[in-house]
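Enquirer: return atomic coordinates for the entry below.
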Amino acid sequence: MSDNIMEKEQTGTSEDSQLPNLVTIVGRGVPSNFEISVSGGIEMAADNPVEEATVVAGGVAEGLIDVGVQRFYFSGECANIRAVDWNGVEAPESSSTPTIHVNYGVSDR
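Expert: As a prediction, the model looks like this:
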């Protein structure tokens, strides 16, 4: 997985050290669904996840992406990531599903 498209965000809260890992989802211009489950907690790195059509509860985040980038900070291990394109075809069979990057130990939020 590549780090070259990552942009690190600075938030400066004490909660940052509790969510040291990062999942980045990059849309490819095709409406797609994704689901991320982790063994710890997860939160979206956005001011308003509802505007992004994303639901985050417990250790699971799910949502829609067409274009752009969505980022999620999490603790623990990434347990499962599932992405499907608008036809329901899963990655890697579909070249239209979003690109997903997982980085552990991101310490400079």
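Enquirer: going by C-alpha atoms from here, please, whenever you check contacts or count neighbours.
Expert: Will do.
Enquirer: quick one: the strands in this protein?
Expert: With DSSP state E as the criterion, the chain has strands at 21-26, 32-38, 42-44, 54-57, 60-65, 69-74, 78-85, 99-103.
Enquirer: tell me how far the third one lies from the chain's centre.
Expert: Computed by CA atoms, centre = their mean, to the nearest Å, the separation of strand 42-44 from the middle of its chain amounts to 8 Å.
Enquirer: that one - contacts with which helices or strands?
Expert: strand 54-57, strand 60-65, strand 69-74 (3 or more CA pairs under 8 Å, 6 or more residues apart in numbering; DSSP states H and E).
Enquirer: to compare against the first, here's another:
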Amino acid sequence: MARDTPVQNQVATTETEPLPNLVTIVGRGVPSSFEIAVDGEIEMDAEDPVEEATIVSGSVAEGAIDVGVQRFRFAGQVTNVRVVDWNGVEAPDSASVPNVHIDYGVPER
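Expert: Presented below is the predicted three-dimensional model:
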């Protein structure tokens, strides 16, 4: 019985291409939560994203931060950013929420 010619998975070529844009979340020493939505793909820029306890699902990333920095690479445009402090107070009403930096066209390190 002859087999059909296998179809090669082309996902491997897109995995080697870095996502062109960068979101950086900088904690201010107060436990806070964040959510980032984009109209393309998003992934955490970390050695072990699971260790960071951040959930990334397709085009949305959410997590918590108090100190340190978390980075996400993404394609497309940012469609929504929501940051709240430990009391649930959103930016800009809370001075304790993390800083969010969005940079387009950033080469991978």
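Enquirer: circling back to that earlier point, of the helices and strands packed on strand 42-44 of the first structure, which approaches residue 24 of the first structure most closely?
Expert: Evaluated over these, closeness to residue 24 of the first structure peaks at strand 69-74, with 4.5 Å, by CA to CA.
Enquirer: got the contact list for that closest one?
Expert: 18-27, 38, 40-46 (CA atoms under 8 Å, 6 or more residues apart in numbering).
Enquirer: and the angle for that strand with strand 21-26?
Expert: 160 degrees (axes from the mean of the first three to the mean of the last three CA atoms, to 10 degrees).
Enquirer: equivalent range in the second structure for strand 69-74 of the first structure?
Expert: Aligned by TM-score structural alignment, strand 69-74 of the first structure falls on residues 69-74 of the second structure.
Enquirer: quick one: average offset of that stretch versus the first structure, please.
Expert: Compared with the first structure after the fit, stretch 69-74 of the second structure shows a mean deviation of 0.1 Å (mean CA distance after the TM-score superposition for the first structure).
Enquirer: re the thing from before, tabulate the strands of the first structure (a markdown table), appending distance to residue 92 of the first structure and mean neighbour count.
Expert: Listed next are those as a markdown table, based on distance: least, CA to CA, whole Å; neighbours: other CA atoms under 10 Å:
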| stretch | distance to residue 92 of the first structure | mean neighbour count |
| --- | --- | --- |
| strand 21-26 | 14 | 22 |
| strand 32-38 | 13 | 20 |
| strand 42-44 | 24 | 22 |
| strand 54-57 | 22 | 16 |
| strand 60-65 | 17 | 20 |
| strand 69-74 | 19 | 21 |
| strand 78-85 | 9 | 18 |
| strand 99-103 | 10 | 17 |
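Enquirer: including distance to residue 91 of the first structure, could those go into a markdown table?
Expert: Putting the strands of the first structure into a markdown table (distance: least, CA to CA, whole Å) gives the following:
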| stretch | distance to residue 91 of the first structure |
| --- | --- |
| strand 21-26 | 13 |
| strand 32-38 | 10 |
| strand 42-44 | 22 |
| strand 54-57 | 19 |
| strand 60-65 | 14 |
| strand 69-74 | 17 |
| strand 78-85 | 6 |
| strand 99-103 | 9 |
